[in-house]
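> give the three-dimensional model of this entry:
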Amino acid sequence: MSKWTAVDIPDQTGRTFVVTGANSGLGLETARRLAEHGAHVIMTVRDPEKGRAAAAGLPGSVEVRTLDLADLESVSRFAAGVEHADVLVNNAGVMMTPKRTTAQGFELQFGTNHLGHFALTALLYPVLRAGSAPRIVTISSTLHRRGRIDFDDLQSARSYSPSAAYSQSKFANVLFGLELDRRLRAAGSPAITVLAHPGYTATNLQTSGPTGLLNLGGRIGNLLRAQHVTMGALNQLYAATAPAVQGGEFYGPDGRGENRGHPKLVKPVPSATDTDAARRLWEVSEKLTGFSFAP
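Coordinates of the predicted model:
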């Protein structure tokens, strides 16, 4: 693959993208580049005031809508108001927070990063399916490689590690994305689902969630090791717009350790291709969220 950049994004005129967590970091950069290339972008944000401030600096056609992925009622309200969308970018997330819970009592990272996006995808799927060349892009992390699903303690009730809970949520993103691909293919759906990760990219994710030494490490890493958000966002932009993308693919940076660089096709950790675990996670996610999802 040649060194793909944002300049290579095809014209997106007439297409509508929903980008979660779009008021800062990767989400804001994704919204910016899509709008520059003609897309209408629905920017979802937890804080409408911050969202409007972020949107004011963007070109093209954008709108701000409230969505809190840590509250399934908020997810339902948002989805009910979306009448048209062609692409969903499941970008928002929280990282390595102290032990907290969502509005429905789920562990915050699993509840936000996985369950919130599972519910959103389920609720928006009928709209997306009716769109033009529909895609669902879910953002994971290199740390999915350290993750596993503890089905006996999904909510980390017995023991809690900020980093282990984050890795579990990012591993869940990959299991979900690959299982969704299998189900879309089996159903003959026009939609495709794609995974992406940003490598090590400097955003406020590393500093707004972690506390103590994890926070200090995030700040130092952002200064010394991380790539700029304009590079990190290329992977999800490629996954969302490149014509050659196929369902079930996974894109990340082409540099050493997939930490920096331009988009390339990458592989998930082998354990994330476990179809039995993926089906079980899907069934558990339906039960926990209350939303059934049959493509």
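> switch to C-alpha atoms for all contacts and neighbour counts from now on
Will do.
> what residues does stretch 46-57 touch?
Contacts with stretch 46-57, where a contact means CA atoms under 8 Å, 6 or more residues apart in numbering, come from 21-24, 28, 43-45, 62-68.
> and these, which two are furthest apart?
Maximum pairwise distance among the contacts of stretch 46-57 (CA to CA): 18.7 Å, between Val62 and Asp68.
> now stretch 103-115: buried residues?
In terms of neighbour count (16 or more other CA atoms under 10 Å), stretch 103-115 has its buried residues at 103, 106-115.
> quick one: end-to-end length of that stretch, please.
Here the two ends of stretch 103-115 are set 12 Å apart, with distance taken as CA to CA, to the nearest Å.
> how far does that stretch sit from its chain's centre?
Between the centre of stretch 103-115 and the centre of its chain there are 14 Å (CA atoms, centre = their mean, to the nearest Å).
> kindly report the same for stretch 53-63.
On the basis of CA atoms, centre = their mean, stretch 53-63 sits 20 Å off its chain's mean C-alpha point.
> now the buried residues of stretch 103-115 as CSV including secondary structure and distance to Lys170?
Output for the buried residues of stretch 103-115, formatted as CSV (DSSP: H, G, I helix; E, B strand; the rest coil; distance: CA to CA, whole Å):
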residue, secondary structure, distance to Lys170
Ala103, coil, 20
Phe106, coil, 16
Glu107, strand, 14
Leu108, helix, 13
Gln109, helix, 9
Phe110, helix, 8
Gly111, helix, 11
Thr112, helix, 11
Asn113, helix, 7
His114, helix, 8
Leu115, helix, 11
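> between those residues, which is nearest Gly218?
Gly218 has its nearest neighbour among the buried residues of stretch 103-115 in Gln109, at 17.2 Å by CA to CA.
> could you also give me the structure for this next sequence, so I can compare it with the first?
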Amino acid sequence: MTTFTTAQVPDMTGRTVVVTGANSGIGRIAAQVLAARGAHVVLAVRDLAKGAAAAATMTGDVEVRRLDLADLASVRAFAQDCTGPIDLLINNAGLMIPPLGRTADGFELQFGTNHLGHFALTNLLLPQVRGRVVTVASGAHRGGKIDFADPNWERRPYRAFPAYAQSKLANLLFTAELQRRLTEVGSPVRATAAHPGLASTNLLGHLDQQRSLWNRLQMTLVHRFAQSEADGALPTLYAAVADVPGGSYAGPGGFLEGRGAPKLVGRSKAARDEAVARRLWTVSEELTGVTFPLAAQPAR
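Now for the predicted structure:
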């Protein structure tokens, strides 16, 4: 079996790629690789100055557009400005274990950004997508549970990691239900997911700010054993361009999926629950006001 590296990313000339959160971390690396392979890459970022700085480090056809996934008005405006075909949408942007916060629409910040923002963006862009939708999840999904009674942490004390785990579980349930719907209507578009393993990115910033000796020791160990951003981006690229079926989930192939060459990996029982995936989709439609836009293809 050939180990997947960036050398396996094919020529992307003539293809358009949208990468959310592409100004830093694995999103920046993925965008950089795809642009170098000839794609027209749209860096969909909240901070245009940071996006421009990232674009300046890349070779190829790169464009920066503003997208704030924590504001559905911004998501709609971004989608409205995307008028041409999209060959690859990479839902990469995300938050990890911040203090309690709310999106512009009142959602808990991690659930609202990591899941609902990408849910709305994907469905708004889906009529233009002609290749693949890749959503970046996390091994933390294994500790997640969708609390349908209180998905936005309005009735119970906020706990940052369970909220993060819920949002990452939602990413995988979203991917599974999206693929089911795409298959149902006869669409050739594929939905896949990936996780970077333990990668040293700016997502760890909130943890670095912890002051307790135990937390600082944990972060020292994390940074010591974490793989680089470049290696962390490989599962995303694998899910984006490798010959894998819809619904696939890619991650590092090493110990506990923390690092190593990408391969298809498993997911928790909760992430395979079709009934919960359908219910989450319905709830997400109700919260965002965005619905699945594709109709069944006529029989040939």
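> circling back: can you lay out the buried residues of stretch 103-115 of structure 1 as TSV showing distance to Asn215 of structure 1?
Formatted as TSV, those follow (distance: CA to CA, whole Å):
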residue	distance to Asn215 of structure 1
Ala103	25
Phe106	23
Glu107	20
Leu108	17
Gln109	16
Phe110	20
Gly111	21
Thr112	20
Asn113	19
His114	23
Leu115	25
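> from the residues you listed, pick the one nearest His228 of structure 1.
Asn113 (22.2 Å).
> contacting residues for the closest one?
So Asn113 of structure 1 contacts 69, 92-94, 169-170, 173 (CA under 8 Å, 6+ apart).
> take these and keep only those in helices.
169-170, 173 (DSSP state H).
> so can I have a markdown table of those showing distance to Gly247 of structure 1 and neighbour count?
What follows is these, written out as a markdown table (distance: CA to CA, whole Å; neighbours: other CA atoms under 10 Å):
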| residue | distance to Gly247 of structure 1 | neighbour count |
| --- | --- | --- |
| Ser169 | 21 | 32 |
| Lys170 | 19 | 30 |
| Asn173 | 15 | 27 |
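> ranges for the strands of structure 1?
With DSSP state E, the ranges of strands along structure 1 come out as 16-19, 40-45, 61-66, 87-90, 135-139, 192-196, 250-253, 263-265.
> what's the closest of these to Leu224 of structure 1?
Comparing the strands of structure 1 by CA to CA, strand 250-253 comes nearest, at 17.6 Å.
> outside of that closest one, which residues touch it?
194-199, 232, 235-236, 238-239, 258-268.
> which of those are buried?
Buried, going by 16+ other CA under 10 Å: 194-199, 232, 235-236, 238-239, 258-266, 268, out of those.
> related to what we said a few turns ago, which one of the buried residues of stretch 103-115 of structure 1 is nearest to Gly177 of structure 1?
Out of those, the member with the shortest distance to Gly177 of structure 1 (by CA to CA) is His114, at 10.4 Å.
> show me what contacts the closest one?
Shown in contact with His114 of structure 1 (CA under 8 Å, 6+ apart): 169-170, 172-173.
> touching, Ser138 of structure 2 and Gln166? I think so.
No - between Ser138 of structure 2 and Gln166 there is no contact under CA atoms under 8 Å: 10.5 Å.
> name the nearest residue to Ile149 of structure 1, ignoring sequence neighbours.
Gln168 (5.9 Å; CA to CA, 6 or more residues apart in numbering).
> counterpart of the one you found over in structure 2?
When structure 2 is aligned by TM-score structural alignment, the residue opposite Gln168 of structure 1 is Gln166.
> before we move on, what about Gly247 of structure 1?
Under the pairing rule here (TM-score structural alignment), the equivalent of Gly247 of structure 1 within structure 2 is Gly246.
> ok, average deviation of stretch 275-284 of structure 2 from structure 1?
The superposed stretch 275-284 of structure 2 is, by mean CA distance after the TM-score superposition for structure 1, a mean 0.4 Å from where its aligned residues fall in structure 1.
> buried set for that stretch?
Quick answer for stretch 275-284 of structure 2 (16+ other CA under 10 Å): 276-278, 280-281, 284.
> now the residues you listed as CSV including distance to Asp11 of structure 2?
Listed next are those as CSV, based on distance: CA to CA, whole Å:
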residue, distance to Asp11 of structure 2
Val276, 38
Ala277, 35
Arg278, 36
Leu280, 36
Trp281, 34
Ser284, 36
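> thought Gln206 of structure 1 was touching Asn215?
Yes - under the criterion of CA under 8 Å, Gln206 of structure 1 makes contact with Asn215 at 6.8 Å.
> looking at the two, which one has more neighbours?
Between Gln206 of structure 1 and Asn215, Gln206 has the larger neighbour count (other CA atoms under 10 Å), namely 24 against 18.
> which residue in structure 2 aligns with that one?
The pairwise alignment with structure 2 assigns Gln206 of structure 1 to Leu204, based on TM-score structural alignment.
> so how far is Arg259 of structure 2 from that match?
Computed as CA to CA, the Leu204 of structure 2 to Arg259 of structure 2 distance reads 16 Å.
> do the same with Val241 of structure 2
20 Å.
> what does His206 of structure 2 give?
22 Å.
> and the helices in the stretch 151-300 of structure 2, which stretches?
Listed in chain order, the helices of the stretch 151-300 of structure 2 (DSSP state H, counting those that start in this stretch) span 160-184, 205-208, 213-225, 229-232, 234-241, 274-288.
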